[in-house]
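Colleague: Next one to model:
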Amino acid sequence: MTSRLKQLSEAGQAVWLDFVDRKFLGQGGLRKLIEEDGLTGVTSNPSIFEKAMGHGDAYDAGFTEFLGKADASVVDTYESQAIADIKAAAADLRPAYDRLRGKDGYVSLEVSPYLANNTDATIEEAQRLWAAVGEPNLMVKVPGTKAGMPAIRRLITDGININVTLLFSLEAYQALAEAYVGGLEARVQRGEPVDRVASVASFFVSRIDAQIDKAIDARVAAYDPESDALKAIRGKVAIANAKLAYDWYRGFIAGNRWQALAAKGAMPQRLLWASTGTKDSAYPDTLYIDTLIGPDTINTMPPKTMDAFRDHGSVHGMLTERLDEARHVLDEAKRLGLDLGGVTTGLVDEGVRLFADAADALLGAVAQKRTAFLGDRQNGMTATLPAGLNEAVEKRLEQARADVWARQLWAGDAKLWTGKDESKWLGWLAAARGQQVDPAALKALGEEAKRYSHAVLLGMGGSSLGPEVLANILGNAPGSPTLHVLDTTDPGQITTVATAIDPADTLFIVSSKSGSTMEPELLRAFFYDLAGKDGACFVAVTDPGSKLEATAKADGFAHVFPGDPAIGGRYSVLSAFGMVPAAAMGIDVHAFYEATAPMVFACGPDAPAAANPGIRLGAIIGEAALAGRDKLTILTSPKLAPFGAWLEQLLAESTGKEGKGIVPVDLEPIGAIEAYGADRLFVHFEMAGDAEDGLDTALTKLAEAGHPVVRITVAKPELIGQEFFRWEIATAVAGAVIGIDPFDQPDVEDAKIATRKLVDAYEASGALEPETAAAEDNDFAIFTADDSGFGSAQPAALLRMHFAGLAPGDYAGFLGYVERDETNAAAIAAMRVAVRDAKAVATVAGFGPRFLHSTGQAYKGGPASGVFLTITRDPDPDLAIPGRTASFGTVQIAQARGDMDVLAARGRRVLRVHLKKAGGRIEALRAAIVAAAQN
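Modeller: This next block holds a predicted model:
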């Protein structure tokens, strides 16, 4: 017997399959349908591909082969397999296409549903897919939105076959017919053929009844007086709508305008009935097949519906019958206020959303496959969160998915944050792809640098912290110079570096975005003088047009490497500010970007929120902050310890403002469970083979005690670039969660202004403004802000009173304007542990003025929960600054005093301890704080 499906084709209706699957294609399933049922087409959409790729292992071999050649984005990974399936289906259908001379035999591939409301992007994507598949029997699917119509006209003009999807209303279909005919006419005017340009209009059916019937049922249940009339048209509106669309089509192709094109060989744009599976079990499962059979139409069916029709469908041409009844049904729908127009308009929007949802699910599944294949080529992350926080994170991720945060971020849409000027600060996205640097210039610098034994970077904040991580984690290549990073005005620290190098055998890198930051300028003056004022051994990294650029040119610097004004300092490590020092150390910058690329791809605009490691992390840290867990505690295996200093700045300066934000806690030794309050989020970084004894057990106990714990694994040092980028994305996303602009730093400038005021006064008078200690003994003097409320007392009493004010949720800060060396670091660490263990509060520490360009923003502008102890001393010996009256030691003291004044003005609790003895009585202070914390 002839298949019922084949009988449809004899009645003039083509049968298409709404399904694609690699196993089905590979086993000859499509060829069988072509041979036995007369099938002449295939449609696909994101939902179909999600079911095919996201479940099972049918595509694993394809993913493995594709990613084995080179890493790629999530979309490229998906398309590599989707296009392979489409080409295979096109090959199976090609005999039908040739036999029917292009009138049928097509397979459809959909443009991204994310582009449904963007005409230009739809055109570009359709052209790209057409070229990528390269088969004449491809149809590119374009949604019939308002933005889609001009795109369809352009694509038809270009000779691309188009399947127009998401049509629900006669009005939309009429607009589409105009676009199709207009495109063909444009080709005729250009003298181009129209006989092999095909298009179908996918008219969705069952979704209309699903919406209309829902409204009918609600009114009937409410005893609407029109209940009988409502029930009489239940399940009939969609079919009536389709019949009148087909009736209009028949009249249109009979008209002179179409006949003129037909004479040139143009093929009519056939109506294709889509969404033909019934949604209501009360209806026959072949309802939308049986009732819509007619010449020059197509019915695309999912396999289940196809099986049902093959078994018991009715082959009878009903499409042109009972048109008066169809008009009556639509008239009744209008009279009864069922708002078919509103329903069809809403269904277009809903259809775009549903396809976008399906695309998200598809790309999420592909992202997981990609991550699994890459293994340790992409840094891993797991999170153990308490139930409440986990629920909030998942809810936020769903919002981020629905509101397309990933695409907003990469598109530079400031509405993701505060809607101000955030879009002007996203150059770091391109920088992560290596697009900001000149590879040839960096390679040449690397060769030139081999003439030197040492390189000294002079910078502050983002200009220094990123390069310092690279120097400490990656180190210099054999034959390339050792990098020293100076971001201080501390005379002892400057002297330590100056005595470790031979100026004649050193490359100096002066790094400053603005070119006017005080510390790099003072350091430049010092080392330029030390190097005999020979600019040939200096290079500059600075934004175009800066003061530093002018100075570098005037002093004959060997090179000036331009930054990007669209990149803030703390986001600049993957730009010239990080890569120039990297190249000088002999790091292969190209290989570094390649090693970083997997995370850039993973965090791309095509990776849905839940599968996007940057967005997921940003949701975690942002929601944790909103829940009061705003002390992000950084724990690392030994080799990754340097990373925390860079991360501190990124988090604190980006989020700590408007009384909100995240306070990063770095280098605080691990403690007992009872030492931690409910304000902590723990993030652990571990390099393979570098585990710290007992830390894993401690983290497990913290998680069991209800603390959120995030674990990040890094397979090898070269992958540290992935963490730079993951955390840049995460910080930007956390800013969106918290509700702030993550790219400004409104409170950093205040300390600079206070410092300049004190330094200018010193330059004018030869002395800093006098101050009186509130208390002192043989070891140190203590200074308070005027409104501290402490009054005069013994130093021990003042310290005890100061730390006694710590309450749950507060944190203690130790700000040392002393040399950053092992002795001072160890002493401050001991102070932190004493206070933390005694008060169960988080502790932070920084060396000044370094932290002023880093965590200082959060201390002043973030949560008002900090209790600070500033530590200063008289430098001995001091160090002169060429051309200046003030010495480095004087500038450092001025910075400490200015910083304290600003902290106090912001209502922060702050004391300053001045160590009396040359070299500092740091141990005496440690002992005093340990005693004070315990009382």
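Colleague: drop to CA atoms for contacts and neighbour counts, all remaining ones
Modeller: Will do.
Colleague: Moving C-terminal from the top helix by length along the chain, which element do we reach first?
Modeller: Ranked by residue count, the top helix of the chain under DSSP state H comes out as helix 340-374. Where DSSP states H and E defines the elements, the next helix or strand beyond helix 340-374 is strand 380-384.
Colleague: starting at the chain centroid, how far to that following strand?
Modeller: Strand 380-384 sits 17 Å away from the centroid of its parent chain (Cα atoms, centre = their mean, to the nearest Å).
Colleague: any idea of the angle it forms with helix 340-374?
Modeller: 110 degrees (axes from the mean of the first three to the mean of the last three Cα atoms, to 10 degrees).
Colleague: Show me what counts as buried in strand 380-384.
Modeller: Met381, Ala383, Thr384 (16 or more other Cα atoms under 10 Å).
Colleague: Ok, stretch 673-684 next?
Modeller: Neighbour-count burial for stretch 673-684, counted by 16+ other Cα under 10 Å, picks out Ala675, Tyr676, Gly677, Ala678, Asp679, Arg680, Leu681, Phe682, Val683, His684.
Colleague: one more, for comparison:
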Amino acid sequence: MTIPKVTTHNGDWSEVVDKLVAEKIASRIAAKDATIWGPEAEHEASIRLGWVDLHETSRPLLAEIEALQADLRAEGLDRIVLSGMGGSSLAPEVITRTAGVELIVLDSTDPSVVKRALDGDLSKTVIVVSSKSGGTVETDSHRRTFAKAFTDAGIDAASRIVVVTDPGSPFEKLSKDEGYRKTFLADPNIGGRYSALTAFGLVPSGLAGADIAELLDQAAEAAPALQADSADNPALWLGAVLAASAGRDKAIITADGSDIVGFPDWAEQLIAESTGKNGTGVLPVAVEVTAPELSSDAADLTNALLADKATSGVPTALTSGSLGGQMLLWETATAVAGYLLGINPFDQPDVESAKKAARGLLDAQPEPEAAAFTEGAVEVRGSEGLLDGVDSLQGAVDALLGKLEDKGYVAVMAYLDSERDADLVAIRPALATKTGRPTTFGWGPRFLHSTGQYHKGGHPEGVYLQITGAHPVDVEIPDRPFTFGTLISAQAAGDANVLAERGRPVLRLHLTDVASGVQQLLSLFK
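Modeller: The predicted model follows:
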């Protein structure tokens, strides 16, 4: 195990760090001082700081998780499916991928993704449903669908469902009433994106076979350095790089040479949802190691990297250490960044806006908006005024990019199947190269719990490309008046509507045939 280390280049943050040390920000965070982020944030902070000592308070969970895993394995149940959104899925994903154990993460409402999870060997399957309240539409829909699938297969559904939720939640009551296999109660004083070392992160990871005790040990080893009011505290330096690089509000994150798998996606959610609000924040951009944003001529970027991929002349922080240590490092640094930005890093006011819009569309189920025009397998729609005088797909893309400001960014939001349509990610670096601006890529609805907060609440300088697709095979949701296809369509439309209502330019491309439409877009952007 190694204590986290941060090495900075191309900038001097010593004055900022000295200020943080003098104000005892690190030790005050460790002491759960809710006044750090100002009076408006004090109430929220007072019920969101339980993450700082999880390396101690989560220890009693280990024996419970180990016992359940042993029972499941004795029954031949070794296929673990996780239904969770945001931090409930991203943390277990990076933990299990880094550990090299299999966990099927279901954080999509795309029918083909859901069907693939259902088509696995149910005789060996247990589903962990993670939700603070149980009311999250994605996880509730997954739970209902798996329960029916188990029953239809002649399997006692209750014996195959494990719940992670907050104490006293409606989901805890439902789990008890339904007689589900096991209910793990998480610390309610922790938000989802800070929950990696709570039951939300540990239960699915441990059941899948990851060494979660070691993960807590790693965090425990790192804690003293991250809680010290010292100029050597790596969290203070990383927080300063993220939030105090003058004129720079984009954090390009990659994992070059690291054995931690998928960490940028987890850090992306942590930073975006914590800082992207009140018209400010830091936009995290998770990229591949060959990304154009990391080229030597990349301009106006703040780079926070996991390995030595420094960009000449651009502020850079290189971080290293164990996974548990890195998680606590970035959580602490993000809280520090919130302090420096003058915002509350523990709320997410704009995540709920897209949820409300989607629910409204599910209730009303209006007819789809007519396409402005169709080219090949692509129907084209745009926010008000975007497509005036435009009659080609290339022209529509040019119109969107024409709205891009000098300090702006491009967001690609794909409400598709991340496995089936994986080739589509190639348009991210293509757009970054074409525009010379940072470009995010998110699979919907997963990104709604991550960069989706920043898109609506952060700096109003993005342009948004939404890609949706037809569903030739849909999946019913038991006891609900909508299918998964209807649900993901409503989530996409709701997201686009909220962005448009806030004056953001949105280009919506709907693939009437997904396979040919993906190839059409790849040809266009390349």
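Colleague: hmm, back to that, any chance of the buried residues of stretch 673-684 of the first structure in JSON lines, with distance to Arg921 of the first structure too?
Modeller: Below are those laid out as JSON lines (distance: Cα to Cα, whole Å):
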{"residue": "Ala675", "distance to Arg921 of the first structure": "28"}
{"residue": "Tyr676", "distance to Arg921 of the first structure": "30"}
{"residue": "Gly677", "distance to Arg921 of the first structure": "32"}
{"residue": "Ala678", "distance to Arg921 of the first structure": "35"}
{"residue": "Asp679", "distance to Arg921 of the first structure": "33"}
{"residue": "Arg680", "distance to Arg921 of the first structure": "32"}
{"residue": "Leu681", "distance to Arg921 of the first structure": "34"}
{"residue": "Phe682", "distance to Arg921 of the first structure": "33"}
{"residue": "Val683", "distance to Arg921 of the first structure": "34"}
{"residue": "His684", "distance to Arg921 of the first structure": "34"}
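Colleague: since we're on Asp92 of the first structure, how many residues are nearby?
Modeller: The number of residues packed near Asp92 of the first structure is 22, by other Cα atoms under 10 Å.
Colleague: now do Glu367 of the second structure
Modeller: If you count neighbours by other Cα under 10 Å, Glu367 of the second structure ends up with 7.
Colleague: Then the one 3 residues further on?
Modeller: Ala370 of the second structure is surrounded by 9 other residues when neighbours are defined as other Cα under 10 Å.
Colleague: State the distance from it to Leu361 of the second structure.
Modeller: 16 Å (Cα to Cα, to the nearest Å).
Colleague: List the buried residues for the longest helix of the first structure?
Modeller: 340, 343-345, 347-348, 351-371, 373-374.
Colleague: Same check on stretch 517-524 of the second structure?
Modeller: Neighbour counts over stretch 517-524 of the second structure (16+ other Cα under 10 Å) mark Gly517, Val518, Gln520, Leu521, Leu522 as buried.
Colleague: One more: stretch 134-152 of the second structure?
Modeller: Quick answer for stretch 134-152 of the second structure (16+ other Cα under 10 Å): 134, 137-143, 145-150.
Colleague: Same check on stretch 388-398 of the second structure?
Modeller: For stretch 388-398 of the second structure, by 16+ other Cα under 10 Å, it's Leu393, Ala396, Val397.
Colleague: Look at it and report the distance between its end residues.
Modeller: End-to-end span of stretch 388-398 of the second structure (Cα to Cα): 12 Å.
Colleague: can you tell me the helix or strand for the aligned residue in the first structure for Arg508 of the second structure?
Modeller: In the first structure, the residue matched to Arg508 of the second structure (TM-score structural alignment) is Arg912. Arg912 of the first structure belongs to strand 909-915 when elements are defined using DSSP H and E.
Colleague: Repeat that for Leu318 of the second structure.
Modeller: Assessed by DSSP H and E, Leu318 of the second structure sits inside strand 316-320.
Colleague: Now do the buried residues in that strand.
Modeller: Neighbour-count burial for strand 316-320 of the second structure, counted by 16+ other Cα under 10 Å, picks out Thr316, Ala317, Leu318, Thr319, Ser320.
Colleague: Burial check on the residue opposite Thr451 of the second structure in the first structure once aligned, number of neighbours?
Modeller: Counting by TM-score structural alignment, Thr451 of the second structure corresponds to Thr855 in the first structure. Counted by other Cα under 10 Å, the residues lying close to Thr855 of the first structure total 29.
Colleague: dump the residue contacts of Thr855 of the first structure.
Modeller: Counting by Cα atoms under 8 Å, 6 or more residues apart in numbering, Thr855 of the first structure makes contact with Glu648, Gln649, Ala652, Glu653, Val663, Pro664, Gly846.
Colleague: Next: Gly452 of the second structure.
Modeller: Ala272, Glu273, Asp350, Val351.
Colleague: Of the residues you listed - the most surrounded one?
Modeller: Taking other Cα under 10 Å as the neighbour criterion, Glu273 ranks highest of the contacts of Gly452 of the second structure with 32 neighbours.
Colleague: Please pull up the equivalent of it in the first structure.
Modeller: Aligned counterpart of Glu273 of the second structure in the first structure: Glu653 (TM-score structural alignment).
Colleague: sorry, back to before: can you flag which of the buried residues of stretch 517-524 of the second structure belong to helices?
Modeller: Those of those lying in helices (DSSP H): Gly517, Val518, Gln520, Leu521, Leu522.
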